[in-house]
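Novice: sequence plus predicted model, see below.
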Amino acid sequence: MILQIPSLMFATIARSALHLNTLRRPELVDFALEEDVSSFMAKSLQCLRQELQTADPKTRFSLLPTIRTLFICEIYSGKADNSWRIHMEGAKALIESTRTNISQENLESDAVHHWISIRWFESVQSLAALTQHIQHEEQWQRGPRPLLCDQGEQSGVLDLYSGYTIDLDAVFREIGAAAWERQQLDNMPNNGSQLLEMNLRNRAKWLEHSVRAMISRDSRMGPALAPDTSLSKEEATQFSVCNLAYQYSALIHIYRRVQKLPSSAANVQDCVRRILDTVIGILPVSELSPWVLLTTPIFTAGHEAMGEDRIKAKGLLVKLYEKLKIRNTLRSAHILEASWSGNLSEMINPTGPDEGVFTKLPNGDDLETGTMACPHLGGRLAPYEEIWHDLPAPPLGSISWILQSADDGGKSLLGKFGRYYLVLSGKEGRDLSALREEWDAEKSRWDAKYRIGSLNDLHSMSRDGWEDFKGERGWKAGETAVVGTRKLCVKAICLSARIQINAEIIWPIILGMVPPFITLTL
């Protein structure tokens, strides 16, 4: 199958190259993608674009493994940015377009043939619902509801791909929706109405009871297996531990994000210890085991851990990396250390949580409102508003980048995306300076659209020209670029490609990025 689909072949080679490069770098000091990995991923996306345009709608399902493999490359790279979301949305668009073009019988046949990709998509969608960047529109059903472990015969069946029972997918989606509702409620004047608060508390209790019932069920009988599945005693034990770790991870999300309990709460710390103790109890394990699936629950436990439990969580992630050489496990350990020290710097968000609610505006833009810690107010939480506007895709093959000054304490940022250029600069004792310029293709020149503050030491395309940036194709993330007389650190750089699936979807190929935050660990 790989040789028959060029996009899948190049994606598979990219994943193999990523693993091989990791084996060759025992001391991993950065998480930038190597040039060969980026090149193979770019080639895969180019082939995928052609295949989507020429393939019969009835056969598009066969391209889903390509998207899954590219997604895994993004996650396993350890970049910890948002590029994985592009592939998830692409898979969603492909599945939806396929469903509208083929019969139910053929759809069921494809689902059986591509069950791994289907389970990957369903699992990833559910885990992504736990992140803070997806708007949930599910309406809470009033009145009594059956527990999520009582949703049908297949609900308690163990999914060997994700490492937990299928009914946990529904739990993760419900937690994400409830957490989004909690976020909206907290942003309302006077914290909203008592009725909404009561409904949300009932929802949290229902979710907790559902997960507790799953834990009780599986502790008595073990996770159910599909009729055509068999496991050895050792394998069954390992999958049971993996399933239990995900169940307690779900409880942590309920306590922390829906009920808003502190990390020090007894319920939270009990879940942390149960995750760590159960995982430690099955060590050591071989490479071919659910061990590879445990990064997410270990990270979840480690994020809330206290005292010696932090050492346990980090040790498990490091041991997992040493065994499997998957970069995102090592990156997860680094992020945990940064979060424990309270100094996330560039790794996550130096000003604490920045969580908002998105509202669609009449012109198509998105209004984000919420609260965040403000450095100029001594870290005090204050309300904010931001407008998000989608930019048109840059031309195929164009370079976009983010640079940070290296000779003035990192107080200046320069960014280019297609025909847009932006500079921000702030120093002690001086107001913020900013410049935004756009390329005018008809006049063949850069035009300044916005200026504020002193611009003497900021590079302006309209004033200083483009000559200093001509070496951009030779830049690599983490390296130093010389622009004029200044030294700038390359924080991110990407090459753009475009694919069409009904509506236009942009697939950026990220060559390397220092992450502003982590949103999902798989």
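Specialist: Now that the structure is in, tell me what you want to look at.

Novice: CA atoms for contacts and neighbours, from now on please.
Specialist: Noted.

Novice: show me the contacts for residue 271.
Specialist: 248, 249, 251, 252, 301 (CA atoms under 8 Å, 6 or more residues apart in numbering).

Novice: again, only this time at 6 Å
Specialist: residue 248 (CA atoms under 6 Å, 6 or more residues apart in numbering).

Novice: buried residues in the strand or helix carrying it?
Specialist: Per DSSP states H and E, residue 271 falls inside helix 266-280. For helix 266-280, the neighbour count (16 or more other CA atoms under 10 Å) marks 268, 269, 271, 272, 273, 274, 275, 276, 277, 278, 279 as buried.

Novice: what do you get for stretch 355-372?
Specialist: In stretch 355-372, counting by 16+ other CA under 10 Å, buried: 356, 357, 358, 366, 367, 368, 369, 370, 371, 372.

Novice: that stretch: end-to-end distance?
Specialist: Using CA to CA, to the nearest Å, the end-to-end distance of stretch 355-372 comes to 7 Å.

Novice: tell me the secondary structure at the closest residue in space to residue 519 that isn't next to it in sequence.
Specialist: Once flanking residues are discounted, residue 519 sits nearest to residue 131: 5.8 Å by CA to CA, 6 or more residues apart in numbering. Classification of residue 131 using DSSP: H, G, I helix; E, B strand; the rest coil returns coil.

Novice: ok, and here's another one to check against it:
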Amino acid sequence: MKKSQKRRSRSGCTECRRRHRKCDETRPSCSSCRITGRECSYEVRLLWGGRPFRKSRFGDCLSQDPSLTRVPVSTSSDFSGRAFVYGSGCESSGQLSHPKATILTHSAGNQIIRNPDLLSWLHPTYRSLLDHFISSTTRALSCHKVVQQDFCAVLVPMALQTPYLLVALLSLAATHRVSLGIEQNLTELDLLSTTSLNQLQNVLSQPNFHLDDATIATTLTLCFTEIVSDGRSPGSWRLHLQGAAAMISEHLKTVKVPLDSLPSATSLLWRWYFSMETVSLLCGNLSVPPSSRAGLLIQDIFEHDEIDDLAGFPSSLVPIFKNINRLTMESGYTQNQPGNINATSTTQPSQPSNSIIDRCHQIINEINIMLLTAKVPRFRPNVDSTLTSVHRSDFTALDETYHHAALLQLYRRVLNLPSSNLLVQSSVGQIIRRISSMHFLDEACPGVAVLQPLFSAGCEAYQEADRENIRILLCRMGLRYGMGNVRSALGFLEDLWYMRDANSDSEGRVRWDKVMVEKGLDLLAY
């Protein structure tokens, strides 16, 4: 019987596609690359529904910032047709004809907020999800009540007039319910996820498409949903974030007012993007350039030392985070250092150049001066008067932990100091001590933002008492706020600790960022 000829794959690895050869798509390395000894990687190719991407409006937008045109994907990811609107393979779904989906296409005016009875056109299941988003999801997203109210005041009216944003918010609410352990129909969740992606793609592919706040809000909502979804689509949040960056870059071309005079809706959305992009600088994955043009420009919105409303870091640390990422990339550890997973106690870590060491110590000195001369955290004018003494105390603690998280990044990812080093363990202890003093309240509060510093400390904790304290704090955070990435972070730390213990590796030669890359993970502790 004649064998059917294997068709050339449209989703093969980068090397096979470049050489126009067949790829068996084996992951993490296909057969051809293994035989030839070449590096094998898979990427999401940015294409729009049927049109060449470079000829689309969004493609033209991306072409202005080349760093945004390719987003590598974890080799362990399986998008299974859910590659998001910016990627290929986002196929039409028969679920779109589901009768419930049509309910979400109803357009309504701002009166809906003033009279909840007018939501009768919305299916009861979706009304319940919308209520969950307003009362619970926004609380877990916000460091204080003002920004929670901003989310409700901006996103909900906008969503009730924009079907694809409404579906995205409902998908986020359903995802949050799953993370909290609340009963949630998973088929309904998949329907909402698929529908939101397809509806947004349909809108963006229209010839007369007009970029507005609702489109950016939808993209950021989809990004945040992937971040907190407990690993349903590892790494896909990055593609959404890149899409939002390109949209904002395009939007900046038409802004006629100073950035500090933006409409409230636009300001909130840009702050949300900037918050996620900043935290992504610390996630250990260097496959994407450290900053975008949008992020550089949006930074002007913030006053010096102003506290971020969503992640709780001070704006004064943003250039330091960028410099850390830049130094880490220049040191070339990710590319040149031997695989650390099988490191032995006799393995000697690579050392950076003298130039990198000098620049690193300059940043360390700058951070230590900040810690010694710490001031009362600053907030937006309309926020300061709403904070209680408990909130202020917790913000001060959170501010300090972000400084120590930055120090840990420099000690470990740039200088390559061992985990047992006194400087490293001092910062680990300070983060645990300060977060242990904070309050995990049943309201919008700084406690929602401790994941990044706590994860940083966990990656370097080698004493069992410190590890147990981190377990307890992450479990408290997960139970209270129900974000799936908290569970993912703890799972990663447990694996890392076991790996180090199995190799008698108290020195931390098994580097956490190296492990994350080799496992094909892309966790954002946001």
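Specialist: Cool, the structure landed. A quick note: this is a predicted structure, and the numbers were derived from the prediction, not measured.

Novice: still on that earlier bit, against the second structure, where does the helix holding residue 271 of the first structure fall?
Specialist: Using TM-score structural alignment, the residues of the second structure aligned to helix 266-280 of the first structure are 422-436.

Novice: got the contact list for whatever residue of the second structure lines up with residue 9 of the first structure?
Specialist: Residue 9 of the first structure maps onto residue 166 in the second structure, with residues paired by TM-score structural alignment. By CA under 6 Å, 6+ apart, residue 166 of the second structure lies in contact with residue 159.

Novice: what residues of the helix or strand residue 166 of the second structure falls within count as buried?
Specialist: Using DSSP H and E, residue 166 of the second structure maps to helix 163-180. Buried residues in helix 163-180 of the second structure, counted by 16+ other CA under 10 Å: 163-180.

Novice: ok, now stretch 130-140 of the first structure?
Specialist: Buried, per 16+ other CA under 10 Å, within stretch 130-140 of the first structure: 130, 132.

Novice: thinking again about what came up before, from the buried residues of stretch 355-372 of the first structure, which is closest to residue 111 of the first structure?
Specialist: residue 358 (33.9 Å; CA to CA).

Novice: how about the nearest residue to the closest one, chain neighbours excluded?
Specialist: In space, residue 358 of the first structure is closest to residue 368, 4.5 Å off (CA to CA, 6+ apart).

Novice: which residues does the one you found contact?
Specialist: Here residue 368 of the first structure is in contact with 356, 357, 358, 385, 386 (CA under 6 Å, 6+ apart).

Novice: quick one: secondary structure of the third one?
Specialist: It stands for residue 358 of the first structure. Three-state assignment for residue 358 of the first structure (three-state DSSP): strand.

Novice: quickly note the distance from it to residue 186 of the first structure.
Specialist: 14 Å.

Novice: same question for the fourth one.
Specialist: If you measure residue 385 of the first structure against residue 186 of the first structure using CA to CA, the figure is 15 Å.

Novice: cool, the last one as well?
Specialist: As for residue 386 of the first structure, its distance to residue 186 of the first structure is 18 Å (criterion: CA to CA).

Novice: quick one: which of those two has more around it?
Specialist: Neighbour comparison, residue 386 of the first structure and residue 186: the larger count goes to residue 186, with 15 against 12 (by other CA atoms under 10 Å).

Novice: for the more buried one, what is the enclosing helix or strand?
Specialist: With DSSP H and E as the criterion, residue 186 of the first structure is inside helix 167-187.

Novice: ok, average deviation of that helix from the second structure?
Specialist: Following the fit onto the second structure, the mean deviation recorded for helix 167-187 of the first structure is 2.2 Å by mean CA distance after the TM-score superposition for the first structure.

Novice: tell me the counterpart of residue 337 of the first structure in the second structure.
Specialist: So residue 337 of the first structure corresponds to residue 494, using TM-score structural alignment.

Novice: for residue 413 of the second structure, see how far away its match is.
Specialist: 20 Å.

Novice: over to residue 285 of the second structure?
Specialist: 11 Å.

Novice: next: residue 313 of the second structure.
Specialist: Distance from residue 313 of the second structure to residue 413 of the second structure, by CA to CA: 20 Å.

Novice: out of those two, which sits in the busier spot?
Specialist: residue 313 (28 against 23).

Novice: skipping adjacent residues, who's closest to residue 13 of the first structure in space?
Specialist: residue 40 (6.8 Å).

Novice: in the second structure, what residue corresponds to the one you found?
Specialist: Using TM-score structural alignment, residue 40 of the first structure pairs with residue 192 in the second structure.

Novice: now find how far off-centre the strand or helix carrying that match is within its chain.
Specialist: If you go by DSSP H and E, residue 192 of the second structure is part of helix 186-204. In terms of CA atoms, centre = their mean, to the nearest Å, the centre of helix 186-204 of the second structure is set 20 Å apart from its chain centre.

Novice: show me what counts as buried in that helix.
Specialist: Buried, per 16+ other CA under 10 Å, within helix 186-204 of the second structure: 188-189, 191-201, 204.

Novice: secondary structure element for the match of residue 337 of the first structure?
Specialist: With DSSP H and E as the criterion, residue 494 of the second structure is inside helix 484-502.

Novice: cool, and residue 202 of the first structure?
Specialist: Going by DSSP H and E, residue 202 of the first structure is in helix 194-221.

Novice: could you check the angle helix 167-187 makes with that helix?
Specialist: 160 degrees (axes from the mean of the first three to the mean of the last three CA atoms, to 10 degrees).

Novice: quick check: angle from whatever helix or strand comes next after helix 194-221 of the first structure to helix 266-280?
Specialist: Following helix 194-221 of the first structure in sequence order, the next helix or strand is helix 233-253 (DSSP H and E). In terms of direction (the same axes, to 10 degrees), helix 233-253 of the first structure departs from helix 266-280 by 160 degrees.
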